[in-house]
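Novice: Quick one, what's the 3D model for this:
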Amino acid sequence: MAMIRPEVLAALSRWREALAGLALAALGLWAALGSFGILAWLGWAAVAAGAALVFAGIQRGRFRGRQGGPGFVEVVEGRIAYFGPLDGGAVALSEIEELRFDPSGAPPVWVLVQQGRPPLSIPVNAAGADALFDIFATLPGLRTGHLLAELEKGGRSPVVIWEHPSRLARRPRLH
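Specialist: Below is the predicted model of the structure:
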């Protein structure tokens, strides 16, 4: 049995959706260019689906990849739970008022702010933290491009990634 180096396996796992999208697009292109009629149309549909999967896979690949951090994350039915060696907690997606990224610690953390309760800090490299991308993407008005840019940029101070629309409406306007 051929052995795959752990680094290669980790890279393939990180970019798995994008690689599957490339394979689907290539198969669709082969079918579209090599046939006529309905098979050609199905081939072009597979190319479009593969391109969408590549786009989504690149976003997910940019988010995941950091592993080996303290604790683990569990996402069940819209509830995020973090179980760490020193602290932890849980928050419902509907209760999140603000999402921050704090790169100042080692490791950097996601900070989930909820009203009337202490913030929940989750290391970006905790086991299962890659599931946070999908749940964060459901926050109304969240720009995933901004989230990924801040994650990759690093920085030195906390930055607000998202605020609940009702919280923004309550903020006094200066102009």
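
Novice: make it CA atoms for all contacts and neighbour counts henceforth
Specialist: Noted.

Novice: The chain: strands as residue ranges?
Specialist: Along the chain, the segments classed as strands by DSSP state E run 72-76, 79-83, 88-92, 96-102, 109-114, 120-123, 159-163.

Novice: Quick one: those as TSV, columns for mean neighbour count and distance to Ala52 too.
Specialist: Formatted as TSV, those follow (neighbours: other C-alpha atoms under 10 Å; distance: least, C-alpha to C-alpha, whole Å):
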stretch	mean neighbour count	distance to Ala52
strand 72-76	17	25
strand 79-83	19	27
strand 88-92	16	29
strand 96-102	21	27
strand 109-114	20	27
strand 120-123	24	29
strand 159-163	18	25
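
Novice: Sequence B follows; please return its structure for comparison with A:
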Amino acid sequence: MADFFRPEARAFLWRWREVLAAGAVAIFGLWWGLNATGMNVWLGYLIVAIGVFWGAAAVQRARFAGDGDGPGVVQVRERRLAYFGPLDGGIMDVDDLTQLTLDPTSHPDPSWILSGVGGQRIAIPVNAAGADDLFDIFAGLPGIKTAAVLDVLERTPDAQVIVWSRARPVLH
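Specialist: The predicted structure is shown next:
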């Protein structure tokens, strides 16, 4: 069965699997809402709403996900981000993150540059294995707009772009 789909089609379906599942939930809820009676009609429409909201979030996550063929591995455990690359790497707490930059000029692939407290910097290729987990980390940053992150990632600018920066506290 693994040979039934071409590798490109299999990769496409795998990348968009959550969107397909959300669509199936929405279709099931619509069927339920149209064929049920009494209070069950509203339950079907509630399932449609859940499928639609889930699908909207899944589309953003699928747009962010890379192919995972880039150098290195990203791991996220208990709000601690770790990148293990062939030449460099690092570990940073998500709460210590002060700036997020996209560097399209890095070699061999564009990279996310994460800057932390005390000048710590980690460069993570956008297509590293596990880099799709970064979407949830980035979405949780205060004041970030995920649509802006996706737009910068898709249009690939010519120079570094600061996508997010933490507001510096005023000391006095």
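
Novice: on that earlier part again, now tabulate the strands of structure 1 in a markdown table and tack on distance to Arg170 of structure 1.
Specialist: Listed next are the strands of structure 1 as a markdown table, based on distance: least, C-alpha to C-alpha, whole Å:
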| stretch | distance to Arg170 of structure 1 |
| --- | --- |
| strand 72-76 | 29 |
| strand 79-83 | 25 |
| strand 88-92 | 21 |
| strand 96-102 | 12 |
| strand 109-114 | 15 |
| strand 120-123 | 23 |
| strand 159-163 | 11 |
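
Novice: residue in structure 2 matching Arg156 of structure 1?
Specialist: Aligning on TM-score structural alignment places Arg156 of structure 1 opposite Asp158 in structure 2.

Novice: Likewise for Ile135 of structure 1?
Specialist: Counting by TM-score structural alignment, Ile135 of structure 1 lines up with Ile137 in structure 2.

Novice: isn't that match right up against Val94?
Specialist: Yes. Contact criterion C-alpha atoms under 8 Å: Ile137 of structure 2 and Val94 qualify, at 7.4 Å.

Novice: Can you show me the helices along structure 1?
Specialist: Applying DSSP state H to structure 1 gives helices spanning 6-14, 16-34, 38-63, 132-137, 144-153, 165-170.

Novice: Asn127 of structure 2 and Leu46 of structure 2: what is the separation?
Specialist: 36 Å (C-alpha to C-alpha, to the nearest Å).

Novice: More neighbours: the two, which one.
Specialist: It is Asn127, of Asn127 of structure 2 and Leu46, that has more neighbours when counted by other C-alpha atoms under 10 Å, with 23 against 16.

Novice: Could I get the contacting residues of that one?
Specialist: 65-71, 109 (C-alpha atoms under 8 Å, 6 or more residues apart in numbering).
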